[in-house]
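**Student:** Quick check, what structure comes out for this input:
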Amino acid sequence: MSQITWDSSYSVGIQKIDEQHKKLINLINHLDAAVGKGQGSAMQGDLIMELAEYLMDHFGMEEALMDKYGYPQYDAHLQIHHSFTRKVKEFRDDIAAGSLSVSEEALVFLGDWLINHIQATDKLLGDYLREQGEV
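**Tutor:** Below is the predicted model of the structure:
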C-alpha cells in the first residue's frame, strides 16, 4: 500500500473529526511503514492495538455527536463502525496469537475503508452536524 496523504477533499467540515481522521491516517501509514521495513509481528501488533484503541475513541466521539444532535442515520452509521471495529480487532487478535502479520491486503483494506468511509458516510454526518450548528 502506498502512504495515504491527507487531502482537503477528505475534510468533513468538522475540525475535531478532521483532526481525528488525520491521526487515523497517520496510524495506518505507520503500520504500512512497519510492514514495509519488515518489522516483526510485535511491532505490528502494537500499532494495530494503538489503531484499535484510537478507533474506539474516534467512533465514540462521532457517536456522541450523532446522539447529541439526533442524527437520523445514527443506527446505520453505528453498524458501520461496529463492523469495522470487529475487523480491526480480528487483525489485532490474530497478530497477538502469532498467527498473522499484517499483509498488504490488510493494509489496503484499512486504508481504503477509512478513505471511503470518510468520503461517503462521514461527509454526510459532517453536513448534518454543520446544519445543526456544530463546527
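**Student:** Going by C-alpha atoms from here, please, whenever you check contacts or count neighbours.
**Tutor:** Fine.
**Student:** mind listing the helices for the protein?
**Tutor:** 15-36, 41-68, 74-96, 104-117, 123-131 (DSSP state H).
**Student:** Can you add distance to Ile4 and give these back as TSV?
**Tutor:** Output for these, formatted as TSV (distance: least, C-alpha to C-alpha, whole Å):
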stretch	distance to Ile4
helix 15-36	7
helix 41-68	15
helix 74-96	18
helix 104-117	7
helix 123-131	18
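**Student:** Here is the second sequence; please produce its structure so I can put it next to the first one:
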Amino acid sequence: MPIMEWDDTLDVGVQAMNDEHKRILDLMNQINDAHEDGLTGGLVIALVNQLGQVTLDHFRDEEAYMARTGYAGLASHALIHKDLLAKYTAYADDTRRNDGRLPEKFLMFLKLWLTAHIRGIDMKYGPKGEALRQAG
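**Tutor:** Okay, the predicted model is just below:
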C-alpha cells in the first residue's frame, strides 16, 4: 500500500517541480512497499540511496527556481531543506547500519515530509512563479 498517491493537493503549479515531487513520491512508495513486503538488504539500501540523491537534486532545482523567480522565502525554505536532509540522512544511515531494515519512524517521517512540506511549504512558491509567468 503506498504512503500516498499523487493528487491535485500536491500540485505546486510548477510542472518541473511537480515532476520531481512525483519521482520522490514514487521512491517513497517503493521504500514503503519493500518494507511491507519484509524486504531488507541491498535493495532497500539502494532505494534509500536513490531517494537521497533525487532529493538532493530536487532541493537544488527547487532553490534555483525560487532564485530565478525572486521568491522572497528562499532563505527560510533552504533552511527547511537543510533540516529535512539532516533528518533524512540520520534515518538513511540507520537503515544502512541495520542491513536495510527501516526504522518505523522513518516511514512516518516520509509521510510527514509529503504532507507538511509539499502540501504546505512548497505551495508558497508556486503562485509566485505563476504570477511571474502571467506578467511575462
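**Student:** Would you mind giving the helices of structure 1 as CSV with mean neighbour count and distance to Met1 of structure 1 added?
**Tutor:** CSV is the format used below for the helices of structure 1 (neighbours: other C-alpha atoms under 10 Å; distance: least, C-alpha to C-alpha, whole Å):
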stretch, mean neighbour count, distance to Met1 of structure 1
helix 15-36, 18, 7
helix 41-68, 18, 15
helix 74-96, 16, 17
helix 104-117, 15, 6
helix 123-131, 17, 24
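**Student:** Nearest to Trp6 of structure 1, out of these?
**Tutor:** Nearest of the helices of structure 1 to Trp6 of structure 1, taken as C-alpha to C-alpha: helix 15-36 at 6.7 Å.
**Student:** what's the mean deviation for the closest one versus structure 2?
**Tutor:** When structure 2 is overlaid, helix 15-36 of structure 1 sits 0.6 Å from its aligned residues on average, using mean C-alpha distance after the TM-score superposition for structure 1.
**Student:** And Gly120 of structure 2, what's its match in structure 1?
**Tutor:** Aligned counterpart of Gly120 of structure 2 in structure 1: Ala120 (TM-score structural alignment).
**Student:** What about that match, how many residues nearby?
**Tutor:** Counted by other C-alpha atoms under 10 Å, the residues lying close to Ala120 of structure 1 total 12.
**Student:** Ile80 of structure 1 versus that one, what's the distance?
**Tutor:** Using C-alpha to C-alpha, to the nearest Å, one gets 12 Å for the distance from Ala120 of structure 1 to Ile80 of structure 1.
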